[in-house]
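**Q** what follows is a predicted protein model with its sequence.
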Amino acid sequence: MDLDAYVAEHGGEWRRLSQLCDRRRLDAAEVDELVALYQRVTTHLSVLRSRSPDPALLGELSQVVLRARARLTGRPRPSWAAVRGFMFAGFPGAVWRAAPWWCAVATVFTLLTFTLIGFVADNPETAAAFIGDEEAAHLVESGFAGYYTEFSAPTFAFHLWTHNAWLAAKCLAAGVLIVPVGYLLWQNVLNIGVVGGVMISYGRADVFFGLITPHGLLELTGVFVAAGVGLRTGWAWISPPEQLTRGQAVARAGRDAILVALGLVGVFAVAAVIEAFVTPAPVPTAVRIAVGAAAWLAFLAYVVLLGSRARADVDDR
């Protein structure tokens, strides 16, 4: 095969196809020309692949063919209807359907945490068993408050966001096994319970609750939602509804888990911004708590109002 002659013969068609691919708008005649050229150039590419050892030419022509194919088949564009459906029905609906589960998780978590806080506060010597006397003293003097100002706010916010999103992902993914979710939650109970108990035993309850409340309300609610949805998936495997097979039940719960995972990315982003910028801000404690409480109540209202509406729409179908 004379490669130079073949290129000279068909090169004009290749260039013309590339030009049509670059145009933003095509009229009817140009669309017909694009289709015809695409078919011919695809044949040329097939011939060259079987007879030409020139990788540069093959790569260049392959790119032209791929661009033409994309132009003919259409490029995927973001569907704002899908985004709206997710924001106003998909995510809040999935959270609402799992409300009994994450509300139960929140209740048990809160009871265990405050029980541990009270125990450590009433028995200060137990702090040594958990973290040691020196670490407890450092925590009270500067460690707890310093945690929120150790890094720049943007860096701290990004770290918190990724950490909490990863924790939620683990709860959602491990939910089918049940036990790992309990372990992850217990680690958080232990951390908050011991730190809170130590702070209270040293008379720093105002510092502890003043710093943890602004972001903790929304952040922990996100963790509760992730854990509850994960456990709901596990229960779907253990005890599926009568009308569904075990696989169908897990698949349905898993779809909700995916929606929740995507939505919690935004929830944890808001919580991270509050923790990095609002929690350590030099403003009255009441103001910081009010900001956190407003974000938390807004999320709950969003879930209750839009989630219940999405559930009603499904039931009406």
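**A** Thanks, I have it.
**Q** going forward, measure contacts between C-alpha atoms and count neighbours the same way
**A** Fine.
**Q** with adjacent residues omitted, what lies nearest to residue 234?
**A** What sits nearest to residue 234 in space, not counting adjacent residues and going by C-alpha to C-alpha, 6 or more residues apart in numbering, is residue 176, at 3.5 Å.
**Q** wait, what's in contact with residue 200?
**A** Contacts for residue 200 (C-alpha atoms under 8 Å, 6 or more residues apart in numbering) come out as 121, 208.
**Q** what about residue 280, which helix or strand?
**A** Under DSSP states H and E, no helix or strand contains residue 280.
**Q** look at it and say how many residues are nearby.
**A** For residue 280, the neighbour count with other C-alpha atoms under 10 Å is 20.
**Q** any idea which residue sits dead centre in this protein?
**A** For the chain, the residue nearest the mean C-alpha position is residue 265 (3.1 Å; C-alpha atoms, centre = their mean).
**Q** look up the closest residue to it, ignoring the ones flanking it.
**A** residue 165 (6.0 Å).
**Q** give me the buried positions along the helix or strand harbouring the one you found.
**A** Applying DSSP H and E as the criterion places residue 165 in helix 153-174. Within helix 153-174, the residues that qualify as buried are 153, 156-157, 160-161, 164-165, 167-174, counting by 16 or more other C-alpha atoms under 10 Å.
**Q** farthest-separated two in those?
**A** 153 and 174 (31.2 Å; C-alpha to C-alpha).
**Q** ok, structure two:
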Amino acid sequence: MDLDAYVAEHAGEWRRLDQLSRRRRLSAPEADELVILYQRTATHLSAVRSRSPDPALVARLSRLVLQARAALTGGPGFSWRSVGRFLTVGFPLAVYRAAPWWLGVTAAFVTLSGVLMWYVASHPEVPSMLLSDEQIDELVNSSFAGYYTEYQPQNFALHVWTNNAFLAAQCLAGGVLVLPVVYVLATNALSLGLVGGIMIGNGRSDVFFGLITPHGLLELTAVFVAAGFGLRIGWAWIAPGPLRTRGRALAQTAREGMLVAVGLVPVLFISGLIEAFVTPAPVPTVLRVGIGATAWLGFLGYVFVLGARAAQDGESADVEDAEPLVPTA
């Protein structure tokens, strides 16, 4: 192959492909031209590699082919259409399909922490084995309620948000090993059970439930969703099913886990705002609990209504199954 003659013959096509693949919007004829030039350049690249593998030319043509392919498939660029699909299909569908997992986690957590609260509250000697009388008195009469007013609300909201987001991330990331999720849930259930039991045992159940319920409904549900989905990821490689390999099952479930992780960020942000601004607010408890319950029921309605609709329509929560964005007029 005469490389110089080959380059001279096709250089114009390559320049045109480079121009088209850099444009953000294409007309229908330009999109057709882009497809044709992409196919031709891919053939040129194959010919150069097999007959006269010049490193510089191979690198140039490889870049052109990859650039054109990204333009045809939409690439990773921002799109409001993708955002809309994520909010109305991807996230609610992923959470909806994982409902047996996170509802099971919810039941186990509530049962364990509830039993611990009852046991600690009905056995006064148990707290004394773990805390001094001064520590118990401080927790009951000041530190538990004071926790919600110790910092400025905006700073407290950011602190709570990042802490809960990290907790949810631990559950999702550790799910492939299963045991880290169980450990995180167990330690939090033990902590909640101990504190709740001490408060209830000392006649402060109204303070405990009045402060923890407004934000806890949404906050704990988000954590349970993360934990349930983390366990689902772990189970995907333990029991992938008859139609998928372990690698494929793990990859698909992990991709859905990424959707859940992104979707839980605003959910935890809202729960953080409630905890910082609503939980300690000097208003009747029924109002504070009502605000928290409304946000919680809104989230559940969003997940189950949109998730069920997407499931009935045969949609997929896997990001690889999303419809590619083709540049058109």
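**A** Perfect, I can see it now. As the structure is a computational prediction, the values presented were derived from the model and not from experiment.
**Q** related to what we said a few turns ago, contact partners for the residue nearest to residue 265 of structure 1?
**A** Residue 165 of structure 1 makes contacts with 264, 265, 268, as judged by C-alpha under 8 Å, 6+ apart.
**Q** what is the subsequent helix or strand relative to the strand or helix carrying the second one?
**A** Meaning residue 265 of structure 1. Under the criterion of DSSP H and E, residue 265 of structure 1 resides in helix 246-273. For helix 246-273 of structure 1, the following helix or strand on the C-terminal side (DSSP H and E) is helix 285-316.
**Q** that following helix - contacts with which helices or strands?
**A** Here helix 285-316 of structure 1 touches helix 91-97, helix 205-238, going by 3 or more C-alpha pairs under 8 Å, 6 or more residues apart in numbering; DSSP states H and E.
**Q** most packed of those helices?
**A** Of all these, helix 91-97 has the most neighbours on average by mean count of other C-alpha atoms under 10 Å, namely a mean of 25.
**Q** that helix vs structure 2 - mean distance after superposition?
**A** Helix 91-97 of structure 1, aligned to structure 2 and superposed, deviates on average by 0.6 Å (mean C-alpha distance after the TM-score superposition for structure 1).
**Q** which residues in structure 2 does the helix or strand following that helix align to?
**A** Sequence order places helix 99-122 as the next helix or strand after helix 91-97 of structure 1, per DSSP H and E. Using TM-score structural alignment, helix 99-122 of structure 1 lines up with residues 99-122 of structure 2.
**Q** quick check, distance from the matching stretch to the centre of its chain.
**A** 24 Å (C-alpha atoms, centre = their mean, to the nearest Å).
**Q** may I see the buried residues of that stretch?
**A** Within stretch 99-122 of structure 2, the residues that count as buried by 16+ other C-alpha under 10 Å are 99, 101-102, 105-106, 109, 112-114, 116-121.
**Q** comparing the helix holding residue 165 of structure 1 with structure 2, how large is the average distance?
**A** Its match in structure 2 and helix 153-174 of structure 1 itself, once the structures are fitted together, sit a mean 0.3 Å apart by mean C-alpha distance after the TM-score superposition for structure 1.
**Q** helices along the stretch 1-150 of structure 2, start to end?
**A** Taking DSSP state H, counting those that start in this stretch as the criterion, the stretch 1-150 of structure 2 contains helices spanning 3-22, 28-51, 55-73, 80-85, 91-97, 99-122, 125-130, 133-138, 144-146.
**Q** just name the most buried of the ones you listed.
**A** Comparing the helices of the stretch 1-150 of structure 2 by mean count of other C-alpha under 10 Å gives helix 91-97 as most buried, with a mean of 25.
**Q** now do the same contact list for residue 94 of structure 1.
**A** Neighbours of residue 94 of structure 1 in contact, by C-alpha under 8 Å, 6+ apart: 256, 257, 259, 260, 307.
**Q** sounds good, over and out.
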